[in-house]
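Trainee: What follows is a predicted structure for the sequence shown.
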Amino acid sequence: MWTVTVSSPEATQQLGEALAQGLVAGDVILLDGDLGAGKTTFTKGLARGLHIKRNIKSPTFTIIREYQEGRLPLYHMDIYRLDDGSGADLGLEEYFNGDGVSVVEWSNFVADEIPDDHLKIIFKRNDEAGEATRELSFIPHGDHYEQLVRTLEGQQDE
């Protein structure tokens, strides 16, 4: 696990953009944590890193938004409003095994559908003493994701 603190939406996006450089088809990124902690902001950076020009919006009411025009397709999912708590009817497995990168916000609602190998990022708000920082904890599951996190951590140390 690697934890980093960011102090602005721009820094959150830059982190997402840096991570995108190492992503490949079939990657699954889970974004969990507080409301308003920067999950969609991070996804905007990922999209920018994948050369997606369209504006990234939270898929809160549509559940899944697809962005096809980048280096890899981006499948942005917000499972928070899933009525029955099951993602089986959404065809998540097809996305996870597909040609793009799947980003899942609120993954705990579809925990049974998540592949063993994935990258989980936990977002924590810190609004104490007037500071609006975010703590992001990267938890890799699988060799590929461990390498991604090591690379990202090395870039941040430079």
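Mentor: Received it, and whenever you're ready, just let me know what you need.

Trainee: drop to CA atoms for contacts and neighbour counts, all remaining ones
Mentor: Will do.

Trainee: Go through stretch 23-42 and flag the buried ones.
Mentor: Residues of stretch 23-42 classed as buried under the neighbour-count rule (16 or more other C-alpha atoms under 10 Å) are 23, 25-33, 37-42.

Trainee: Got another one to weigh against that:
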Amino acid sequence: MTAQTLLDSREIDLPDAVATLALGARIGARLTLGDVVCLHGGLGAGKTTLARGAIEAWTGQPEEAPSPTYTLVQTYEGPRGELWHCDLYRLKSPDEAFEIGLVDAFESAACLIEWPERAGALLPHNRLDVALAPLGEGRRATLIGIGAWREKLEQI
């Protein structure tokens, strides 16, 4: 298998927060239990805004959806089951991600993970990586579908 058969990518320019929410909603509308979306980017990159759009699509209603920086995990119930929104910024090691039950959530819930690099090798192979970077007044989202997410990426 070549690398191209294992992953696919695309870039989307997001001129403002409304566009970031809309991309999150497109992602959230396609999530199913067991899906993992890793949100990469520096402080203020728009990770929580994108997650908010996905959470609203998951629950089917407007959500305040604060960043779980201090709680580490916020869960949301929707018609398809449970969605975990995680912020791993404060973790010191991947073992702490295991301790909060993240690995179990990979099987029983859909997961949105900010600062996923803190989970290290615990991250599943099949996932969507979304990297947000500044682009003028907005940002650019680079979406990388890995494994099973390669086909789902075509729908976003």
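Mentor: Done, it's in. For clarity, every value in this text was computed on a predicted model and none was experimentally measured.

Trainee: follow-up on the earlier one: tell me which entries of the buried residues of stretch 23-42 of structure 1 lie within helices.
Mentor: Using DSSP state H, the subset of the buried residues of stretch 23-42 of structure 1 located in helices is 39-42.

Trainee: wait, which of those residues is closest to Gln156 of structure 1?
Mentor: Phe42 (15.5 Å; C-alpha to C-alpha).

Trainee: dump the residue contacts of the equivalent of the closest one over in structure 2.
Mentor: Under the alignment (TM-score structural alignment), Phe42 of structure 1 pairs with Leu50 in structure 2. Contact analysis of Leu50 of structure 2 by C-alpha atoms under 8 Å, 6 or more residues apart in numbering lists 20-25.

Trainee: what sits up against stretch 147-157 of structure 1?
Mentor: 2, 18-19, 22-23, 138, 140.

Trainee: Repeat the analysis, applying 10 Å as the threshold.
Mentor: 1-4, 15-16, 18-23, 119, 138-140, 143, 145-146 (C-alpha atoms under 10 Å, 6 or more residues apart in numbering).

Trainee: Those residues in helices, which ones?
Mentor: 15-16, 18-20, 143, 145-146.

Trainee: Tabulate the residues you listed in a markdown table, adding columns for neighbour count.
Mentor: Below are these laid out as a markdown table (neighbours: other C-alpha atoms under 10 Å):
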| residue | neighbour count |
| --- | --- |
| Leu15 | 23 |
| Gly16 | 23 |
| Ala18 | 20 |
| Leu19 | 21 |
| Ala20 | 23 |
| Asp143 | 11 |
| Tyr145 | 22 |
| Glu146 | 18 |
